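**Q** got a predicted model here, sequence first, then my questions.
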Amino acid sequence: MTAKYHYSLSLCILTLLALFLSLSSFAQKATIEGTVTEDDGPAAFANVFVLGTTIGTTTDFDGKYQFVVEPGTHKVVCSFVGYNPDTIQVSVGAGEVKTLDIRITQNAQQLKEFAVTGTRKTDTEAAVLMDIRKSMQVVSAVSSEMIEKTQDSDASAVARRVPGVTIIGNNFIMIRGLNPRYNNVMLHDVFAPSMEEDVKSFAFDIVPSQVIDRMMIYKSPAAELPGDFAGGVVKLYTKSIPDEEFTTFSMGTTFREGSSFQRFLQPERSGLHQLGINDGFNDLPDGFPRDIRRVTNTQGEGAIDQVGRSLRNNWLPEEVGSGMDRSFAFARASKFKIFGKEAGNITSVTYNNAREIFDVERNDFNAYDFINNQSVPIYEFDDQQYNHHIRAGIISNFAVQLSPDHIIEFKNLLSVSNTTQYINRRGYDLEFNYAPNNHSFDQMYRGVYSGQLTGRHFWDEDRTRLNWTLGYGYAYRDQPDYRRYRADVDTTTGEETL
């Protein structure tokens, strides 16, 4: 009992001693309090603090504040968003309560006018999904945002990712198993010019993936789609004003078994042939008769011979090394201003150079002999075929955004290609009893240009829209030189006779 009493007494004394020391310490402090006001009354939530310290507080709804400081001279700062900060020097003594009322004034400044503009995005996954949902047709789509997640280098590789689509030779597209004649390709809502004169063909590989905005593949008919398709319609759109500037360059090589690093035979060509351009090296000379059949020796002795000598009579192929296939791609995007309006340009250049060597067996047979149970051959030929393919393409798009709802674009596509072929045919014709050593030289130049001036306009919060296009397309096919000659080989002596 006595021990517990002494313990309680000690605890009470210690508590009183701690309280006394705390009151003594507080008695040495000073207090600053007051009210912060502005033109319309009390300033609630204004910051009041001692300069250079963390001592301070925030005013209440009535603009009142209070905090404790050490005795001495202090600089009290009052600040509030939109008002001029005020600094007041005040001196307080130990235990003193200092009243410091502060009036703050508005910081009136003329802000510069600015406009917030937005750009309608069409190359994102969300934008493409929205187009699919709004469409009443069966449609698949690929956006630029999706393409960036892949390693696809051109539109040909992109189209191969779409279910039901097959690209043959980078030019011909099959949709749902139907051949190219049943499918259409549209570039910016205009029919894409064909790379072939007698079949629908578009060079997908000349469009780098970096400049593709989106690709839509429609597999069911609609009023706004061409009516001459049964498989599908591919709509390809390229970018206008880029989101950011960029420059890319890529280079690739391909090894072809049986073709790369081999002896390669080809017709004589000029230097510009490497760019897929015909500079007239193998064109017919000026004044050459339009119909050689009308030329006779009655027009003059040796008239026919003179016409023949006017041609470039080189009947031997050049021998070079085939090397490896090569491809290059360059793309540049830039943004700039035209009369204060946002504008941009995207330009890409592609180049492909490939050589192929084929050993082709050609056989033909008479009607099957059912009595002797055998096929009677007509001929057995072996063709050594050397093909050289060159393709160069340029895409250049310019765009000006007149306002967030109005944009004008000028889009250009140019593609040129050249195919050179040399064939040496040997073997035996059993029906006519001769062994040929035939030679064929051929060069084919193709080119296509597509230019479009387009506009996109939106009104009434996108409920009314107008899209228009003025397009021009040009395609050509030039076969300046196709030569062949036949030599018969004496199988006994090996001598050849033209």
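**A** Received the coordinates, thanks.
**Q** going forward, measure contacts between C-alpha atoms and count neighbours the same way
**A** Fine.
**Q** so Ala3, which of the three states?
**A** Counting by DSSP: H, G, I helix; E, B strand; the rest coil, the backbone at Ala3 sits in helix.
**Q** likewise Val158?
**A** helix.
**Q** isn't it right up against Ile147?
**A** Yes: in this structure, Val158 is within contact of Ile147 by CA atoms under 8 Å, at 7.2 Å.
**Q** who touches both of those two?
**A** Ser209 (CA atoms under 8 Å, 6 or more residues apart in numbering).
**Q** and Thr15, that's in a strand?
**A** No: in this structure, Thr15 is helix, not part of a strand, as judged by three-state DSSP.
**Q** structure B:
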Amino acid sequence: MCRTFEIEWQAKELLMTKQNFFKHSKIGLAISLALGSSVALAQQAADQQVAADEVIEEVVTTATRLQGSAAAVVEERKAQAFVADILGAEQISRTGDSDAAAALRRVTGLTLVDGKFIYVRGLGERYSSTQLNGASVPSPDPTRNVIPLDMFPASIIESMSVQKSYSPDMPANFGGGNVDIRTVSIPSEQVFDISIGTGWDSNFSDDGLTYTGGGDDWLGTDDGTRSLPNAMRAALARYQESINVADIANFDGVDVATAAATNRELAAALNTQNQVYSTGLEPDLKGSVAYGDSYDLSDDWTFGFLTAIDYDKSWSNHQETDVVLGIANGAATVIQSGESRVTAQQVELSGLLNFGLQYGDYHRIETSTIFLLNTQDRVEQGVVETPNTIADENLSYFDTDIRYESRELLTKQVRGSHFFPEYWNIAVDWQYAESRANRDAPGEVFYRQNNDRDLGEGIGNLAFQQTRTATTLQFQELQDDAQDWRMDVELPVYLSDMEILVKGGGQVSKKARSSYSRRFAISAESVDNAELANVGYNELFSDANILDEDFGLQLFGAPTAQDPNYLAAQQVEAGYGLVDITLNQDWRLSGGLRWEQYTQVAAQLDLRSMNVIGDVTEAGRKEDDIYGSLALTYQLNDEMQLRFGYGSTVVRPDLRELTEVIFVGPLTNFKVRGNSALAVTEMDNFDARWEWYLPAGENYSVGLFYKDLTNPIEAVEAKGTDSDRVITFLNGQSGSLYGVEFEFLKDLTSVRDGLFFSGNLTLSDSEISIANTGNVELTNNTRRMTGHSQYVANLQLGYDSLDGEHSASLIYNVAGEHIAFAGVKQGEIGIGDAFEQPFHSLDFVYTWYPDFNSKLKFKVQNVLGDDVDIEQNGQLIQTRTVGTGLSLEYSYSF
């Protein structure tokens, strides 16, 4: 039997009115994509064989995998009134990307930052909104309002849409673009898929780091060891958050000795068994299973369901260097440097449960429940040089940093699609979604030891410091809740040479966030120096030593004004209307207006009284405005079209950025402080694109874009009192971004059957002007925007064997250097901006299809072995080894 890629598309009772409805409506686009990659091929054959008002019984066609994977997404992209890029599940599978973030970097003009966040056309993640099946979702990240896209495994994604030009049915908080992650839907027939895989990284050849505290079960979740003990929670409630000896004595009315005994008992209740040791690393492990079916309950009613579970346990192990530049003796110089090893174990678990009920061909209700869990257990150890040790070549510090975090997202959605041919062909979409995101970071441990290298090469004689912070333990909790209601109504109107689609709707989105952090320190100020040298962490901070009043350990813990405790809420109410006009099948004009009322409040919280700090009315803001868009498409011929678009949008400060408390960013390790005076950013967006779609899936496009920004928000470095970087947020006066995008997919069968070449290239530039303030003194007040790369390139050389048994892809991705953080100056002397250097990513993916039901996929990631580097003042200030990864995955469909 010939192993061509067979596709069957069956459509029954597809009337002319319904075809026109599908052509323009969101419902129709979703249905066409769900039918699979055969829609475009089948529709082309059907149009040639039947009249538009006849019934299509069945169409069967064959195509290569190249055609199959591209046809559906190309068809949806062509049908969009506004500039958008679509990424389908087959395309994601082909490149072997494991999550949404990694997959989106293949889209034209998109760059991946920190492995989690997407920059659209060089604008930071704040300038892009993310939706899940068209609904807003909360974020478990304490320093960002945008959800980390690495939380979404590729196995639950049906497609992703990146809309780059604004339309009124999108939220006005739209800068670079909107990313809509669309999860897999109800199948039309029984599906049962299972897969298992493993992986290995070249960095695994070196031993990793782990520690005795916490738990290490297969889910990576904390077994309660790291959590704040109940005794401590009760004491914090009793003593109004301060468990210092003096506060206990005052509250209980007891002498200092009695209060000190209570203090020691509370210290012993904490988990202080966090000894770090070396360990070998296990290979990565992943697996997934999905099952679904559809049942005809009667001639009119159909019920379907789909459930899926995905599990992934992986390790990372790399070396890091970090240098901080400052001004000394009238010149830029190194004021801190360090070298460390970082080992992290990450566990990802996702679950999806969908139910669907359909009545006839025109009414459908579907529910989706999606659970995402991502845990990371991270250990970092290394030598640090500071101003206190740089002058002494025999002395350095040896830092240990242990961090555990669990991120969860639970979202429940119910949506409906209805078509009423008897009522002027009106179509109605509606959706309600509620979501909760949590971040739990219990028992974060940090301690610094003196390293006397005079007693040995490298790491010599280690001694704990005789300070109040001999070790610190931090406990953070964050909860983000979101609710989203929306309804869209469409009315098609048909005239002799004109088709008009009138669309309107409304949306209400609510978010509420609470963030709590408690930090404790165990003091060794009264401990003899002899007891602090050459001793392990578990031994020094044993219960016996803690409870021994003569040993000298003491617990400190009281809230401060800078603790990251805050409450925040946001509500957006919106209504819109747009008109989509097609004239003579050549011209298409779409445009409309959106009204949004935005209310937001963010206030610091005093844990002692559980009251907000300051006047909450001054911390809130409320505003409303009207935002418009206009898009014009001209069909040059059956294969070629021109697009033009304009949109006025806004980018608002997120919940975190308006609170003036300090967080330590979990990704950058920088201190981050909010700015309550931030203003919204207003944007004017212009787009133009030429598109050419050829048979066999070939396509070419060239796009131009320009964005004008008023009050752009930038992350900048603030003046600090120590050698740590403190990042804050500031409004610039103006900003602009402009560029050109090229995209292509070329069939190379003339060279070799089954060979193709695809890719995209974005060339752009930006400029922002920011004035200095009393807290921020920038070296360059006019420069490129932070995070903006002047070029982004994606190339893929692919091969599909004619017998359908083999496919292979060589994929290259690179983004030009971009500003990681802006340079600051002291007096008249400035330090230059820090630039993250291009990372040349080259991956190879090979898939073997031994039969119709199974496939074996092999991937080599980062073939070139490139590292992540940041340079400042011509000096390498940060580097992180990445390594080359190998993975093997087998999947079977019953």
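**A** Yep, it's here. On a predicted model such as this, the values are computed, not experimentally measured, just so you know.
**Q** mean deviation (superposed) between stretch 411-424 of the first structure and the second structure, please.
**A** Comparison of stretch 411-424 of the first structure with the second structure after fitting gives an average deviation of 1.2 Å (mean CA distance after the TM-score superposition for the first structure).
**Q** pull the number of nearby residues for the closest residue to Asp296 of the second structure other than its chain neighbours.
**A** Nearest in space to Asp296 of the second structure, with sequence neighbours left out and distances taken as CA to CA, 6 or more residues apart in numbering, is Thr302 at 4.5 Å. Neighbour count of Thr302 of the second structure, defined by other CA atoms under 10 Å: 18.
**Q** show me what Thr302 of the second structure lines up with in the first structure.
**A** Structural alignment (TM-score structural alignment) places Thr302 of the second structure against Glu342 in the first structure.
**Q** right, and Asn170 of the first structure touches Ala203 too?
**A** Yes: counting by CA under 8 Å, Asn170 of the first structure does reach Ala203; the two are 6.3 Å apart.
**Q** what does Thr472 of the second structure align to in the first structure?
**A** Alignment note (TM-score structural alignment): Thr472 of the second structure has no counterpart in the first structure.
**Q** pretty sure Thr472 of the second structure belongs to a strand, no?
**A** Yes: the assignment for Thr472 of the second structure is a strand, going by three-state DSSP.
**Q** and the closest residue to it other than its chain neighbours, how far is that from Pro387 of the second structure?
**A** Of all residues not flanking Thr472 of the second structure in the chain, Ala521 sits nearest, at 4.3 Å (CA to CA, 6+ apart). Ala521 of the second structure sits 23 Å away from Pro387 of the second structure, going by CA to CA, to the nearest Å.
**Q** what does Ser195 of the second structure give?
**A** Using CA to CA, one gets 53 Å for the distance from Ser195 of the second structure to Pro387 of the second structure.
**Q** again, but for Phe21 of the second structure
**A** For Phe21 of the second structure relative to Pro387 of the second structure (CA to CA), the value is 70 Å.
**Q** now swap in Thr633 of the second structure and tell me
**A** Distance, Thr633 of the second structure to Pro387 of the second structure, by CA to CA: 62 Å.
**Q** of those two, which one has the most company?
**A** When neighbours are counted by other CA under 10 Å, Thr633 comes out ahead of the other of Thr633 of the second structure and Pro387, with 23 against 13.
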